[in-house]
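Chemist: Sequence first, predicted coordinates after that:
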Amino acid sequence: MAEELDWDPIRALARRVLRNGEPLMLTIEVRELLARTAREVGLSQADATSALASDTSALELLRECSRRISEGSSRMVNALHRMYQHKRAGDLDSARQEMRDVLAAEEVPHYRAVAQGQLNLLDDEP
């Protein structure tokens, strides 16, 4: 991704709306945040645009963006932990498989890029 990711605003919105029960107010800023985040988590522009047509579908979009960020982060952190354990043990094949498993399951382009980068580094290992 060319632009720097900043998921703090979407996390704060999700916390206020999904956890604390505040209503989702579809201001211009919130619409832009949801549209940008949808792109960043691998949703199509058409899906995001469609979801922003109503409060109910915008709320579902927020849920989906939040889910993808959270689950992708957990998947990545856990896989990296296992990968480093395998690498320290000298088992590069298992370390590579951890990153391949992430690539097979991951929807978020950022996490896919991290996994691919790690896999490339592992492939450069002897």
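Modeler: Perfect, I can see it now. Residues are numbered from 1 along each chain as shown.
Chemist: From here on, just use CA atoms for contacts and neighbour counts.
Modeler: Will do.
Chemist: what helix or strand does the spatially most central residue of the chain sit in?
Modeler: For the chain, the residue lying nearest the average C-alpha position, counting by C-alpha atoms, centre = their mean, turns out to be Ile69 (3.5 Å). Applying DSSP states H and E as the criterion places Ile69 in helix 55-88.
Chemist: take the one below as the second:
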Amino acid sequence: MNTPDWNSFRNLARRVLREGAPLTLDEAECELLLRTAQEVSITDTEAALSTPAGAMALLREAERRIAEGSNRLTDALHLMWKFQGQGDLDSARQQMREVLAVEVVPYYRELALEQLDGMADGP
């Protein structure tokens, strides 16, 4: 599994969305937005980059998917480990199944599947 490097994207999102810096849509920013959008399963990115409003919407949606997916997976992992510690593997597995039911970011889906597969040998 390749871990996405979202540091540059997060820096861009912070500067634009929180600090009010302009989204310049130069070649580097466009490439970063396109790559990140692909990594978080956003389609129709070329059309989004054709207008400043579309580019901002793309930036917001990619940032939302990364943040919500990370939070969702982290919360589920904590509960999974708690249930595993209690010997309740069914409930532990259910945490990962619930992530998989709603998660669209391939990286987070892959992590959840790995956790679920790791529990397949248990009782």
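Modeler: Received, thanks. Computed from a predicted model, the values in this text were never measured in an experiment.
Chemist: and the helix holding Ile69 of structure 1, which stretch of structure 2?
Modeler: Aligning helix 55-88 of structure 1 against structure 2 (TM-score structural alignment) gives residues 52-85.
Chemist: For that stretch, buried residues please.
Modeler: Of all the residues in stretch 52-85 of structure 2, those buried under the rule 16 or more other C-alpha atoms under 10 Å are 55-56, 58-59, 62-63, 65-66, 69-70, 72-73, 76-77, 79-80, 83-84.
Chemist: now do stretch 110-121 of structure 2
Modeler: Neighbour counts using 16+ other C-alpha under 10 Å place 112-113, 115-116 of stretch 110-121 of structure 2 among the buried residues.
Chemist: For Arg82 of structure 1, give me its contacts.
Modeler: Arg82 of structure 1 makes contact with 95, 98 under the criterion C-alpha atoms under 8 Å, 6 or more residues apart in numbering.
Chemist: in structure 2, which spans are helices?
Modeler: Chain-ordered helices for structure 2, with DSSP state H as the definition, fall at 7-13, 27-39, 45-48, 52-85, 89-102, 106-118.
Chemist: what is the orientation angle of the fourth one with helix 106-118?
Modeler: In terms of direction (axes from the mean of the first three to the mean of the last three C-alpha atoms, to 10 degrees), helix 52-85 of structure 2 departs from helix 106-118 by 10 degrees.
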